[in-house]
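1. Sequence first, then the predicted structure:
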Amino acid sequence: MSFEFFLGSLEIGLIYALVSLGVFISFRLLDFPDLTADGSFPLGGAICGLCLYTGVDPWIATLLGTLGGCIAGMITGWLYVKLNILQLLSSIIVMIGLYSINLRILGLGPYIMDETSRMAGSPNLSLLDAKTIFSPFINADYTNQYIVQPLMILGFVLVLWWLVNSFLNTQKGLALRATGTNARMAKAQGIPTGGITILGMAISNGLIALGGSLFVQTQGGADITIGVGTIVIGLASIIIGESVFPAKRMWVILLSVIIGSILYRLFIAIALGNELLQSIGIGTEDLNLITAILVVLALVLPKQLKKWLRKRGKSA
């Protein structure tokens, strides 16, 4: 694996670390099976991409993409809390609706810039000439691009890790954790569980959309398909992180989720770059299959290792 390839994998791993933090809030803390992630990730990318395409400041574009994800999460939470639609079904409804919305957003760019007379949806939007948050720090010949982008994204991840940890130790954050642990008891203690659930879903999908906003800026374009498998990647990162770094303190748990995301991308990079696997026909089209296998291994191996150590201890 070349150094540039390693940095590229690290960069993607750090972006998906934000996604993993968002998935952690919904799945682990709120106990909310949320598939909105597969729609909010490309939503953040689509909104950010549209803004960049039309000349909006990259930082404002990134913020707007994040806010778009927050709104998507709030709608999912609202469908569950106010309309009593099942959690999983609420997220599926929003995810399906976001697919069409994302197509429309991606098609708005050329229409706004008078490049086409018809406002129609589009599956992608090129951002090769657009300014990003990374542009001021990258040389004209792009020689330092592979260093600048991972470092800036690492800054994002560290700041969000600190903010999320700080929030989860506030009164609202503790209420969110209590709601996910036992909603009935939390409600009996006077916690507005409905509002807390909507707030948690907004934060969760906001983080995921932020990852999408950063992703399109590193890839030079926004595409409708970037959200496929987002929730699986987030869950895989959480499971790997918790398996490798089991912890009880919240700041350590959040850190393990981030490390799990990085390890996941490195595992994927190693698997796709392995000559033996390539010789038997394994390629980039098998990415989701490799992800599924990694998730199974991360779930099964720690349990099997504990059983083996227990048996070994008894036999000794």
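-> Okay, I see it. In this text the structure is predicted, and so the values were computed from the model without any measurement.
2. Could you use CA atoms for every contact and neighbour count after this?
-> OK.
3. Which parts of the stretch 101-250 of the chain are helices?
-> Under the criterion DSSP state H, counting those that start in this stretch, the stretch 101-250 of the chain contains helices at 145-168, 171-181, 183-188, 193-219, 230-244, 250-273.
4. Put this next to the previous one:
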Amino acid sequence: MNILKVVLEEGFKYAILALGVYLSYSILDFPDLSVDGTMPLGAIVSAILILHGVNPWISLVVAFACGLAAGCLTGLLHVKLKLQPLLSGILVYTVLLSINLVLVKFGTGGQSIASTFGRDNVFNSGVANVLPSNIGGLNVRKLIVLFIFVVLIKILIDLYLKTKSGMLLRATGSNQQYVVMLARNPGASKILGLAIGNGLAALSGAVVAQSTESANTQMGVGMVVFGLSSVIIGLSLFKRVGFMKATTMVILGTVIYKACLQIAVVIGLPSDYNKLLMAVLFVVALLFGKTGKIKLKRREKNA
């Protein structure tokens, strides 16, 4: 049961990031590499604010806003300067490497890690204290908070995608010419979508930082691979479940991905191989997704 609890906690924390990647990768068809920079940006901003006495909930909002700004920059580089998506993301990621390093050293007085051990966070203060702390001998308060948090974000995304702005976002990713025919600006939709996606990545970083009570500049390494893998796994495995929304599939994909990583830990795989395992799982997810598409096309031809 403890392993299941750990998997769910880790899955829910990073599901927020995966939902952001879903918006940029699946909805906008935009491979955004700046996520590797915005995730630690949110973590560092949240940790530093908590160290300076700011309410942990407010620190989440500020972290999200910082992610929005970074996403806007990626979008502006692509839309206004006509840079390729990959190059736009790489440039913003490179900029954030320096910004994150400066922030963590400035906020901690020269330290490379912002530790918030013993400080209030969203899991041990405020409304979290109303929730049960132990069920069956397990401390489940953090899991409950994360579950509520992820469900709320999922609902907000689903509601947004049903709005006029959300539908334009979908149309921008699938058919830009259609958006132009509607006398709308697809560039504005791209910037908005990338802003929200990176905002969610930064928010995920802030949640992870408060959960682990620390933040550093290396937290974002491999997060693009992680997010893409979670999205591909979720959408590939559950695409035939008619009643399930894509956002739910992404969340489940994140949990499954984290479960695979946790199994590796249980069987004794050294932590040095974590990134290698993430890359292997990503390749497997890609192959699985392509195989599913090929089978679907064959069935359509035979039908």
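-> All right, it came through fine. Here the structure is a predicted model, which is why all the values come from computation and not from measurement.
5. still on that earlier bit, would you mind saying which of the helices of the stretch 101-250 of the first structure lies nearest L305 of the first structure?
-> Between L305 of the first structure and the helices of the stretch 101-250 of the first structure, the shortest gap by C-alpha to C-alpha is with helix 230-244, which sits at 11.1 Å.
6. What range does that closest one cover in the second structure?
-> When the second structure is aligned by TM-score structural alignment, the counterpart of helix 230-244 of the first structure is residues 223-237.
7. now the matching stretch: how far from the chain's centre is it?
-> Using C-alpha atoms, centre = their mean, to the nearest Å, the mean C-alpha position of stretch 223-237 of the second structure is found 10 Å from that of the whole chain.
8. List of residues touching it?
-> For stretch 223-237 of the second structure, the surrounding residues in contact (C-alpha atoms under 8 Å, 6 or more residues apart in numbering) are 17-19, 21-22, 25, 32-33, 35-36, 39, 246, 249-254, 256-257, 278-279, 281-282, 285-286, 288-289, 292.
9. redo that, cut-off 6 Å
-> Applying C-alpha atoms under 6 Å, 6 or more residues apart in numbering, the contact partners of stretch 223-237 of the second structure are 18, 21, 36, 249-250, 252-254, 282, 285, 289.
10. go on, stretch 75-82 of the second structure?
-> By C-alpha under 6 Å, 6+ apart, stretch 75-82 of the second structure touches 88, 187, 191.
11. looking at the first structure, where would I find the counterpart of it?
-> Using TM-score structural alignment, stretch 75-82 of the second structure pairs with 77-84 in the first structure.
12. Could you count how many residues lie near D158 of the second structure?
-> 16 (other C-alpha atoms under 10 Å).
13. Now it: closest residue in space that isn't a chain neighbour?
-> T247 (7.4 Å; C-alpha to C-alpha, 6 or more residues apart in numbering).
14. now the equivalent of the one you found over in the first structure: how far from L18 of the first structure?
-> In the first structure, T247 of the second structure lines up with L254, judged by TM-score structural alignment. Per C-alpha to C-alpha, to the nearest Å, L254 of the first structure is found 10 Å from L18 of the first structure.
15. out of the two, which sits in the more crowded spot?
-> L18 (31 against 24).
16. got the contact list for the more buried one?
-> 207, 211.
17. before we move on, which element is it in?
-> For L18 of the first structure, the host element (DSSP states H and E) is helix 3-23.
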